[in-house]
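Enquirer: here is the input, now give the coordinates:
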Amino acid sequence: MAEDTNPQEKQFSIQKVYTKDLSFETPNAPKIFREKWEPAVDFNLGTHVDKLDETVFEVTLTVTITVKSVDITAYLVEVNQAGIFTLEHFTEQEMGPMLGSFCPNILFPYAREVVSDLVAKGGFPQLLLAPVNFDALYAQHMQQVQQQMAGSSSIN
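Expert: Modelled structure (predicted):
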């Protein structure tokens, strides 16, 4: 009798991708449209994971952008782009990179499109966000977590 030595096959699927929340503000309109356009962009990313059941997760990518021109805030954009993902038979070590890098990488093009559309509809030149290396961001985050853990254990 042959033993079943094959581990269970990993399964990943996208159940849903959706815009969970968005905000666009032009606090200095219409004055900003009369000023010289010299944009300075402040760009921030964040992720949040909610476990919906044993193998289903909601991952939310938050993109926040503030654009100033000549030290006047032109606009602020915040987009929470979310997805529901099924991940089965992944190890604990694999789950972190899947949820912290792979899933946000899937969501980013959707968020990028929402930002571009909002900015254009707000009356400003199109803003195309550059691609993001979520693998590098996740690695940097994990390094910071390890440093914080090492720092807190040396205090004791």
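
Enquirer: only C-alpha atoms from now on, for both contacts and neighbour counts.
Expert: OK.

Enquirer: can you show me the strands along the protein?
Expert: Along the chain, counting by DSSP state E, strands occupy 11-25, 39-51, 56-69, 72-88.

Enquirer: how near is the spatially most central residue of the chain to residue 47?
Expert: Residue closest to the mean C-alpha point of the chain, counted by CA atoms, centre = their mean, is residue 61 at 2.9 Å. Distance, residue 61 to residue 47, by CA to CA, to the nearest Å: 5 Å.

Enquirer: any shared contact partners between these two?
Expert: Here residue 61 and residue 47 have residue 104 as joint contacts, going by CA atoms under 8 Å, 6 or more residues apart in numbering.

Enquirer: spit out the contact partners of the residue nearest to the centre of the chain.
Expert: 45-48, 79-82, 104, 107-108, 111.

Enquirer: closest to residue 21 out of the residues you listed?
Expert: residue 80 (5.0 Å; CA to CA).

Enquirer: count the residues that sit near the closest one.
Expert: Per other CA atoms under 10 Å, the neighbour tally for residue 80 reads 23.

Enquirer: before we compare anything, build this one as well:
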Amino acid sequence: MTENGQTQGARFALERIYIKDISYEAPAVPRVFFEQASPQLDVQLGISHTAFSAQDGLFEVVLSVTASAKQPERTLFLVEVHQAGIFRVSGVSGDALSRTLEISCPSILLPFVREAVNDLVGKGGFPQLLINPINFEALYDQKQATLKEQKDQVKQ
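Expert: Below you'll find the model as predicted:
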């Protein structure tokens, strides 16, 4: 085993991609189509992962995106998509496994969730909503720094 938890027989494979949950609401339609107000857009992201079959190295990773367009007095639309994948990851452990599940896997899922969100918003009659590229490595490093800070505060 190498220093970072990776062995020479490391394996990474995508087994399946699927939508786990999807929701679209547009409570202000159709009245909003005839107004000129510009909405406030908000996009939230979440990543979760579980061992689906640990002995086989199978993990489910879910990339959740919630996108909304709001005006001060109402919501124009709200979209939530949980894009999931089954990944086979073996020969890695510790930090290397966490990095794989929270960086590599969501990077693969991002184009699929981006397409699903854009399609739902467009089919709802609104202009395209394109999710910008996401630096999952920076998000992971930020999460780890926050966890370290919390641990340090508990020790004090």
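
Enquirer: ok, residue 33 of structure 1 to residue 126 of structure 1 distance?
Expert: Residue 33 of structure 1 is 14 Å from residue 126 of structure 1, by CA to CA.

Enquirer: now the residue lying closest to residue 106 of structure 2 once chain neighbours are set aside: how far from residue 132 of structure 2?
Expert: Leaving out its chain neighbours, the residue that sits closest to residue 106 of structure 2 by CA to CA, 6 or more residues apart in numbering is residue 63, at 6.1 Å. According to CA to CA, residue 63 of structure 2 and residue 132 of structure 2 sit 15 Å apart.

Enquirer: go on, residue 104 of structure 2?
Expert: Distance, residue 104 of structure 2 to residue 132 of structure 2, by CA to CA: 17 Å.

Enquirer: the more surrounded of the two?
Expert: A direct count of neighbours by other CA under 10 Å for residue 104 of structure 2 and residue 132 places residue 104 higher, at 15 against 9.

Enquirer: give the contact list for that one.
Expert: With contacts defined as CA under 8 Å, 6+ apart, the neighbours of residue 104 of structure 2 are residue 136.

Enquirer: in structure 1, what residue corresponds to it?
Expert: Using TM-score structural alignment as the criterion, residue 104 of structure 2 maps onto residue 102 of structure 1.

Enquirer: residue 37 of structure 1 and residue 125 of structure 1: what is the separation?
Expert: Using CA to CA, one gets 10 Å for the distance from residue 37 of structure 1 to residue 125 of structure 1.

Enquirer: before we move on, what about residue 134 of structure 1?
Expert: 26 Å.

Enquirer: then residue 83 of structure 1?
Expert: From residue 83 of structure 1 to residue 125 of structure 1 the distance is 28 Å (CA to CA).

Enquirer: great, nothing more from me.
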